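Undergrad: this is a predicted model, with the sequence first.
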Amino acid sequence: MTQPDFDADLPAAIGEALTEFLRDASESIGRTEPAFTGATDALREFVLGGGKRLRPTFSWWAWRGAGGAASGDEAAGVLHAVSSLELIQACALIHDDVLDSSDSRRGSPTVHVAFASEHARGGWLGSAEQYGLAAAVLIGDLALAWADDMFADAPLPADVLRRARPAWRAMRSEVLAGQYLDVRTQATGDASVDAALRIDLLKTAAYTVQRPLHLGAALAGAGDDVIDPLLSFGGDIGVAFQLRDDLLGVFGDPGVTGKPAGDDLREGKRTLLVALGLQHAGAGSAAASVIDSALGDAHLTDATVERVREVLTDVGAVAEVERRIETLTDSALAALDTAGLADPAPKRLTELAVKATQRSH
């Protein structure tokens, strides 16, 4: 029997691995508690209904670049292991939407909004909003638990999984630390550049690029001579990716981003874009007042969003973020060149880096 070449259509292979795992996991708990199928169905739809599969893709190409094969039993096991990263992502997104009070994700109602609507339609007891929030927290927790299960159950030798666990553990802790810092920064009103960059490094760079790369390389048995430059590459590209996302959060097309224009402003996000805008505008200036008054205003109008866009552009914050993205991308690619990865991994990782940081994605 011919072994599949996972390089040929990696997103499809990741989707198949997730479909199989989620089906089996859902059926298992469904036999024990049929009422839970509403939650498991929601998680399956969320995971399989969209997403760029960036994390497992970065991880896969680190595995390949560090000497892993494109096909075979071990490659299938690695694909299973790295696909579990999509469940970590599902947990983070579902919980982020709760933390940010977001109404939509990928053009559809967020999980907590969908479950609140179910409560309201059914005329159930208690608060529909509270029910939706509780359901989303639990479904996000389920995604995290199943991520651990999927990773641990990967058909790989115990020593292979063992050498990748430090990366796995670090990633889970770092993304939660980043989420906490994000919440804390909004609460304290810390709009400093340093605070914004720290959140970007932990919440996005570490778990989107750095640790997936670390995970894939560790599964292949790579040493520090490969892992260290990959961590440098991942840190810079991850921050650049977040800076692009920050720009899209204010200037992006809702048809592309799947979220209303200006949602980051309504949620009070102290992004680097905002921090630089306030810094360049100067404390107490009219321009700073326009930015500051918009942050956290849930009823922000499109006209006000447009005014904030103009101010951020006029004071030079947008141009500086674009410069930082370009500088970070260049330094990341320079680090990648020193990792000594096998072909075609350098080319594929370069393509991923460019795609993640381009002006629309």
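TA: Sure thing, it's come through. Numbering: from 1, shown residues only.

Undergrad: from here on, contacts and neighbour counts on C-alpha atoms
TA: Noted.

Undergrad: so residue 13 makes contact with residue 6?
TA: Yes - taking contacts as C-alpha atoms under 8 Å, residue 13 lies within contact range of residue 6: 6.4 Å.

Undergrad: dropping in the other structure now:
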Amino acid sequence: MLGDDGTVHPAPRTHTVDESVPAHVEQTLTEYLAAKQSTMASLTPELADALDSLVEFVLRGGKRIRPTFAWWGWRGAGGDPDAHAVLRAVSGLELIQACALVHDDLMDASAVRRGRPTVHVTFEALHRERGWLGSADRFGMAAAILLGDIALAWADDMFYSSGLTANRLAAASEPWQAMRSEMLAGQYLDILTQVEGDESPEAALRVARMKTAAYTVERPLQMGATLAGADPELVEQLREFGADIGVAFQLRDDLLGVFGDTEVTGKPAGDDLREGKRTLLVALGLRRATPAGADVLRSCLGRDLTAADVQRAREVLVESGAVAEVERRIDSLTSSAMRALAAADLAEPASDRLAELAVAATRRTR
């Protein structure tokens, strides 16, 4: 919160982090971003629009899944429930996520995120509204690239200035650095798969593992457990759990990208089809559908679609058995993850909370 002298002070916390990890992450991010915004805005007033947009984007209703998994990795390995330096460190994962989303929306030409215009669309509109020179599209694209980069830089700043001891920072640096590289490499693999037109389920699963599973669940769990000094066996068990839940999370996302309710997901129905994404759902549909059904799916990939087009694609995916197979794989991955979790010797209540998170991540509607 803001003091009378203009300094940002941490707001008092009356509950332990365990009681509501996402709420504590939200509060921590709000405090941190206010301080960063104040510092950068003091450089020149022209940064105000950009910084306002980035901060609003970060704080706009995310589920805070990554820091929550990291926190329970920390707690499961015996970490202190009131370790606010750890909370600040893992909250930085949301800024890595912001970088990924801003850039992903640009690469996919998505117009809407969480029910609001995406960053590049917002800055295209700002360019037109103010009558600036040059191309509005190119300005929007450039702004999104740079704001995503700022989010990634702020993530590093938040992690390294979190107040962790040097030993803990050193221990967590390996998963922290790995998850950034894997996330960016996974995004490249995603666009490469699209332009190559690779329709194999194997390619879709490679993208799911690298782009989503590693930095959404597996690496955050590793980061939290490593911060607490977990032994290698426990870290490996948590990573096994996290890898399977992370892929299942992405497969649920693939289903929502085609069948989700726009009012709930905040994105237009069928957006993954419009973007030409060869998800596992689409890959299985193409492999299992009749030749006519496969033609319908291919005709829907990478082009603007009407509601009727989306409905035809949905029918092919259901009739081909692709939807049922993706659901079966989600169930199988969740079951194998739960076995890994059961084998792990975790401090309570981490085991129960991680099991609840696994179900929430793989059965969600948005």
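TA: Alright, I've got the coordinates. On a predicted model such as this, the values are computed, not experimentally measured, just so you know.

Undergrad: which helix in the first structure runs the most residues?
TA: Counting by DSSP state H, the longest helix found in the first structure is helix 158-188.

Undergrad: which position in the first structure pairs with residue 207 of the second structure?
TA: Residue pairing (TM-score structural alignment): residue 207 of the second structure is matched to residue 199 of the first structure.

Undergrad: burial measure for that match, as a count.
TA: 27 (other C-alpha atoms under 10 Å).

Undergrad: ok, then the element right after the longest helix of the first structure?
TA: helix 193-199 (DSSP states H and E).

Undergrad: which other helices and strands does that next one contact?
TA: Helices and strands touching helix 193-199 of the first structure, by 3 or more C-alpha pairs under 8 Å, 6 or more residues apart in numbering; DSSP states H and E, are helix 158-188, helix 272-281.

Undergrad: the shortest one: average distance to aligned residues in the second structure?
TA: Between helix 272-281 of the first structure and its aligned partner residues in the second structure, the average distance after superposition works out to 0.6 Å, using mean C-alpha distance after the TM-score superposition for the first structure.

Undergrad: against the second structure, where does that helix fall?
TA: Under TM-score structural alignment, the match for helix 272-281 of the first structure is residues 280-289.

Undergrad: and the matching stretch, how far from the chain's centre?
TA: Once both centres are worked out by C-alpha atoms, centre = their mean, to the nearest Å, stretch 280-289 of the second structure turns out to sit 24 Å from its chain's centre.

Undergrad: tell me the buried residues in it?
TA: Under the neighbour-count criterion of 16 or more other C-alpha atoms under 10 Å, stretch 280-289 of the second structure has 280, 281, 282, 283, 284, 285, 286, 288, 289 buried.

Undergrad: okay if I get these as CSV plus distance to residue 32 of the second structure?
TA: Below are these laid out as CSV (distance: C-alpha to C-alpha, whole Å):
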residue, distance to residue 32 of the second structure
280, 38
281, 39
282, 40
283, 42
284, 44
285, 45
286, 46
288, 49
289, 50
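
Undergrad: now which residue in the second structure aligns to residue 57 of the first structure?
TA: Residue 57 of the first structure maps onto residue 68 in the second structure when the alignment is built from TM-score structural alignment.

Undergrad: now its match: which helix or strand?
TA: Element membership of residue 68 of the second structure [criterion: DSSP H and E] is helix 65-76.

Undergrad: tell me the average deviation of the helix or strand just after that helix from the first structure after fitting.
TA: Note on helix 65-76 of the second structure: by DSSP H and E, the next helix or strand toward the C-terminus is helix 84-91. Here the mean offset of helix 84-91 of the second structure against the first structure after fitting is 0.3 Å, by mean C-alpha distance after the TM-score superposition for the first structure.

Undergrad: what angle separates helix 84-91 of the second structure from helix 65-76?
TA: 140 degrees (axes from the mean of the first three to the mean of the last three C-alpha atoms, to 10 degrees).

Undergrad: so helix 84-91 of the second structure aligns onto which residues of the first structure?
TA: So helix 84-91 of the second structure sits over residues 76-83 in the first structure, by TM-score structural alignment.

Undergrad: equivalent analysis for stretch 116-133 of the second structure, please.
TA: Against the first structure, stretch 116-133 of the second structure falls on residues 108-125 (TM-score structural alignment).

Undergrad: for that stretch, which outside residues touch it?
TA: The contact list for stretch 108-125 of the first structure, computed with C-alpha atoms under 8 Å, 6 or more residues apart in numbering, reads 42, 94, 97-98, 102-104, 128-136, 258.

Undergrad: and those residues, which are buried?
TA: Here, 16+ other C-alpha under 10 Å leaves 94, 97-98, 102-104, 128-129, 131-136 buried among the contacts of stretch 108-125 of the first structure.

Undergrad: now the match of residue 57 of the first structure. Nearest residue, chain neighbours left out?
TA: residue 21 (5.9 Å; C-alpha to C-alpha, 6 or more residues apart in numbering).

Undergrad: pick the most deeply packed of the helices and strands packed on helix 193-199 of the first structure.
TA: helix 272-281 (a mean of 24; mean count of other C-alpha atoms under 10 Å).

Undergrad: that helix - contacts with which helices or strands?
TA: When contacts are defined as 3+ C-alpha pairs under 8 Å, 6+ apart, helix 272-281 of the first structure packs onto helix 193-199, helix 224-251, helix 286-294, helix 302-314, helix 317-337.

Undergrad: what about 6 Å?
TA: On a contact count with 3 or more C-alpha pairs under 6 Å, 6 or more residues apart in numbering; DSSP states H and E, helix 272-281 of the first structure meets helix 193-199, helix 286-294.
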